[in-house]
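Peer 1: structure for the following, please:
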Amino acid sequence: MLCPGKVFLVGGPVRDRLLGVQAHDNDWVVTGATPEQMLAAGFTQVGKDFPVFLHPETREEYALARTERKQGHGYQGFICHTNPDVSLEEDLQRRDFTINAMALGPDNQLTDPYQGQTDLQNRLLRHVSPAFSEDPLRVLRGARFLARFYHLGFRVAEETLTLMSELAIQGELQHLSAERVWKETERALEEADPEQYFQLLQQTHALEVWWPELQTLCLQPDALTIPDELKGSGQSMQVWAWLLKTLSSEQIQTLNIRLKSPRRYLDFALLYEAFRHTLYTPENTEQVLMLLEKSGALKQGGLFAALLSMLPADDRLLKQQWQSLADNIRQISARQFSEQGLKGPELGQAIRQQRIQEVSHWLHRL
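Peer 2: As a prediction, this is how the structure comes out:
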């Protein structure tokens, strides 16, 4: 299937190819074509604000080259302009960082008008143009890219740090929606060094806007240190709970409600805050049983498996012991007591006493 105009691979896939890391998606830009030509070639239009088309075979997205003009606040205040005369260089100029403003043509010829390859070699996150300040979401994106590439030696250019700070101080981040803020935050939690996301937001005065509860933590060198087994594991819920573990339950609820995070993130953060000491050092029978009940360990599903994943990777024995206890308690059924003629409150009390006894024996064996 031939695409009208000239097709370029742009943005993240080009950056990742030059870095030698795997790219998950392709990002295509088409110059010299009209929406009508794309549709005639079999593409399906999906973009509402600007022309984006799905390839009829690969279903990958192809966007017509465009320019943007700021109108209003936030990340939605843009008017997009696209026509066959918009050049590749003009399209690349609207992008956030120089390392994301490169393109590869059909002949693998690199187009790099803003020295992205040099910044890539120097491990530098630098904005493309002053238009960076038109989109406050780029502050969060910059922090997320630092979380992704920090282990490769990346840092943020001083002039870019200045622009990020100005955006935060001027109140531009307040115009972002909670949904977009959470989406960037959640993605940052899955990166190789999630703590760098929050450290940079603190450095640029952005943390106080959406995450004020974390400000004190960012001033403590070890407070944001995340275990290696959680970093880059895709366990964003567990990373979030780890970061919030020293907050009060009220602070955890306030922060999650403000960010409109999914309910499981709030529930698990509260669970870990309440029972993390019991998880690592089980001593009290009632606390152990309550942990099992609250985490859903006594039935299928629940958050028990996620809770066990918070244990250190080298403490496999304790993880196995917790799992064994949960398995044993699940074996305690109402049938064995109902056969003795117990029912109602007496039946419930008998089951609970049996569970307490099982936990007590388990603690003595530790």
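Peer 1: going forward, measure contacts between C-alpha atoms and count neighbours the same way
Peer 2: Will do.
Peer 1: and the strands in the stretch 51-200 of the chain?
Peer 2: For the stretch 51-200 of the chain, the strands defined by DSSP state E, counting those that start in this stretch occupy 52-54, 61-64, 67-70, 78-81, 103-104, 110-111, 124-125, 155-156.
Peer 1: what's the closest of the ones you listed to residue 247?
Peer 2: With CA to CA, the closest approach to residue 247 among these belongs to strand 155-156: 28.9 Å.
Peer 1: run through the neighbouring helices and strands of that closest one.
Peer 2: Judged by 3 or more CA pairs under 8 Å, 6 or more residues apart in numbering; DSSP states H and E, the packing partners of strand 155-156 are strand 124-125.
Peer 1: what's the offset of the strand it packs on from the middle of its chain?
Peer 2: 20 Å (CA atoms, centre = their mean, to the nearest Å).
Peer 1: and if you look at stretch 247-259?
Peer 2: The answer for stretch 247-259 is 18 Å, by CA atoms, centre = their mean.
Peer 1: ok, stretch 19-28 next?
Peer 2: From the chain centre to the centre of stretch 19-28 is a distance of 18 Å (CA atoms, centre = their mean).
Peer 1: quick one: buried residues of that stretch?
Peer 2: Across stretch 19-28, burial judged by 16 or more other CA atoms under 10 Å covers 27-28.
Peer 1: okay, the strands of the stretch 51-200 of the chain in TSV with distance to residue 341 next?
Peer 2: Converted to TSV, those look like this (distance: least, CA to CA, whole Å):
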stretch	distance to residue 341
strand 52-54	66
strand 61-64	66
strand 67-70	75
strand 78-81	72
strand 103-104	77
strand 110-111	81
strand 124-125	72
strand 155-156	70
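Peer 1: let's see this one next to it:
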Amino acid sequence: MKVYLVGGAVRDKLLKRPIKECDYVVVGSTPAELISLGYQQVGNDFPVFLHPKTKDEYALARTERKSGQGYTGFICDFTPEVTLEEDLVRRDLTVNAMAEDEYGNIIDPFNGQADLKRKLLRHVSDAFCEDPLRILRVARFAARYHYLGFTIAPETQQLMQKMVAKGEINTLTKERIWLEIEKSLKDGAINVFTDVLQQIGALQALLPKLSNKWDKAASNQLAKILTNIQHEQEPIAIFCLWLQKLDTADLKQLSDTFRFPNSYLDALMLFNEFSSKLSTYQATSKVVLTLFDKTDLWRRPERLKLFLRTFALLGDAENVLAEKLDQTAKKVALVDVQAIIKQGFKGAEIKEQLDILRAKVIEEVFGNSFPS
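Peer 2: Have a look, this model is predicted:
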């Protein structure tokens, strides 16, 4: 039995990037042997095991044979006779098809190190086209390593385009598509991810409403904004900025199609409703108060904070306005409802008086900023 570090950990180690997780391939072993050594099998039909101490993933070397359409239609062979090279050849990109043995030696049968130096994302073999999920993965890698100058090899991009034209991408589940989108939001340049999908026709197939409004100007505008945000900490904010050009009907259709997480959809609906209204020329005390009400400032202040952080990224004027809105929110939240009740107001009258007092506070903070 031999164990090799494989995939992303080897790639990122060579790129001198932080390694987030380690995956291993085991050659010359069986499920029974690994279980006897204390490894825990993940699932029943797939030869992946968790290390008894580190919980890292160890997969038996395997080959795959296409048995149906989509990314799940494969028959696996993971007998002890499967070699390391046979396992690596089934992988998507040459930079992901390298292994490292226990002595630190790199096994690189498909010239992944050379492609790292050339900053090239190139498919390993024609087996690439058997798995449509790889279209999204390559787009995500192009976005993640864009800052290093990586590009997709022309032959790989052509292959991706052919896969889209054949309709393979339509076999992906909406949940799997969303997972790749969310990873790309956290990776960094979601605009590059979108550019790649647009270039090969996948954006029109997956997100036609966005495809119709996506161009070089939109990509460049988003790229400029993204330089001022920490991606892993603010994926929801990036999501809002990415889809800010879509109207309410478009968003509802997308939500029905992809079933976005509620936290993402909620933030996006609020952002698209209020970001255009809250310019220095359009903001009014009524609009501001409505924003506070819809974000439920009174019970869920974090929703307004997320909106303001996202809104501030749109430009210098929006950043100034976001700071003023934050100051206003803190003062408006101090309006005492109990004092209103003590004055004898009841039922709907309480809300009416609250709105009057809150609007007054808003106008006091903004002064003459609102249009007459």
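Peer 1: got a TM-score for the pair?
Peer 2: Put the two chains on top of each other and the TM-score (TM-score structural alignment, normalised by the length of the first structure) is 0.95; 362 aligned residues with a CA RMSD of 1.7 Å.
Peer 1: coming back round to it: the strands of the stretch 51-200 of the first structure: which one's closest to residue 8 of the first structure?
Peer 2: strand 103-104 (5.5 Å).
Peer 1: now that closest one: which residue numbers in the second structure?
Peer 2: On the second structure, the counterpart of strand 103-104 of the first structure by TM-score structural alignment is residues 99-100.
Peer 1: how far apart are the matching stretch and its match in the first structure?
Peer 2: Its matched residues in the first structure lie on average 0.3 Å from stretch 99-100 of the second structure after superposition (mean CA distance after the TM-score superposition for the first structure).
Peer 1: okay, stretch 38-52 of the first structure sits on what stretch of the second structure?
Peer 2: On the second structure, the counterpart of stretch 38-52 of the first structure by TM-score structural alignment is residues 34-48.
Peer 1: what about the matching stretch, start to end distance?
Peer 2: Terminal residues of stretch 34-48 of the second structure are spaced 10 Å apart (CA to CA, to the nearest Å).
Peer 1: now do stretch 17-31 of the first structure
Peer 2: By CA to CA, the extent of stretch 17-31 of the first structure from end to end equals 22 Å.
Peer 1: distance check, the closest residue to residue 91 of the second structure other than its chain neighbours against residue 207 of the second structure.
Peer 2: Nearest residue to residue 91 of the second structure in three dimensions, chain neighbours excluded: residue 97, at 5.9 Å (CA to CA, 6 or more residues apart in numbering). To residue 207 of the second structure, residue 97 of the second structure is 30 Å away according to CA to CA.
Peer 1: now the helices for the stretch 101-250 of the second structure?
Peer 2: 112-118, 133-144, 154-165, 174-187, 190-199, 202-206, 208-211, 216-226, 235-242, 248-258 (DSSP state H, counting those that start in this stretch).
Peer 1: buried set for the lengthiest helix in the first structure?
Peer 2: Scanning the first structure for the helix with the most residues, using DSSP state H, yields helix 345-365. Buried residues in helix 345-365 of the first structure, counting neighbours by 16+ other CA under 10 Å, are found at 347, 350-351, 355-356, 358-360, 362-363.
Peer 1: ditto for stretch 184-199 of the first structure
Peer 2: Buried residues in stretch 184-199 of the first structure, counted by 16+ other CA under 10 Å: 184-199.
Peer 1: in the second structure, which residue range corresponds to it?
Peer 2: Across the second structure, the stretch matching stretch 184-199 of the first structure (TM-score structural alignment) is residues 180-195.
Peer 1: what is the end-to-end distance of the matching stretch?
Peer 2: 15 Å.
Peer 1: cool, stretch 77-95 of the second structure as well?
Peer 2: Chord length of stretch 77-95 of the second structure, first to last residue, is 24 Å (CA to CA).
Peer 1: what of stretch 205-221 of the second structure?
Peer 2: With CA to CA as the measure, stretch 205-221 of the second structure spans 23 Å from end to end.
Peer 1: cool, and stretch 211-219 of the second structure?
Peer 2: 12 Å.
Peer 1: list the buried residues of that stretch.
Peer 2: Those would be 211, 214, 219, for stretch 211-219 of the second structure by 16+ other CA under 10 Å.
Peer 1: now do the last one against residue 211 of the second structure, distance only.
Peer 2: Distance of residue 219 of the second structure to residue 211 of the second structure, given as CA to CA: 12 Å.
Peer 1: same thing with residue 184 of the second structure?
Peer 2: Taken as CA to CA, the span from residue 184 of the second structure to residue 211 of the second structure is 17 Å.
Peer 1: what do you get for residue 348 of the second structure?
Peer 2: For residue 348 of the second structure, the distance to residue 211 of the second structure (CA to CA) stands at 46 Å.
Peer 1: from residue 298 of the first structure, how far off is the residue mapped onto residue 345 of the second structure from the first structure?
Peer 2: Counting by TM-score structural alignment, residue 345 of the second structure corresponds to residue 342 in the first structure. Separation of residue 342 of the first structure from residue 298 of the first structure (CA to CA): 21 Å.
Peer 1: who has more neighbours, the two?
Peer 2: Set residue 342 of the first structure next to residue 298 and count neighbours by other CA atoms under 10 Å: residue 298 wins out with 20 against 16.
Peer 1: so the more buried one makes contact with residue 289?
Peer 2: No: at 9.7 Å, residue 298 of the first structure does not count as touching residue 289 under the criterion of CA atoms under 8 Å.
Peer 1: quick one, what contacts residue 305 of the second structure?
Peer 2: The contact partners of residue 305 of the second structure, taken as CA atoms under 8 Å, 6 or more residues apart in numbering, are residue 326.
Peer 1: residue 213 of the second structure: what's it in contact with?
Peer 2: Taking CA under 8 Å, 6+ apart as the test, what residue 213 of the second structure contacts is residue 245.
Peer 1: of all the buried residues of stretch 211-219 of the second structure, which comes closest to residue 75 of the second structure?
Peer 2: residue 211 (35.1 Å).
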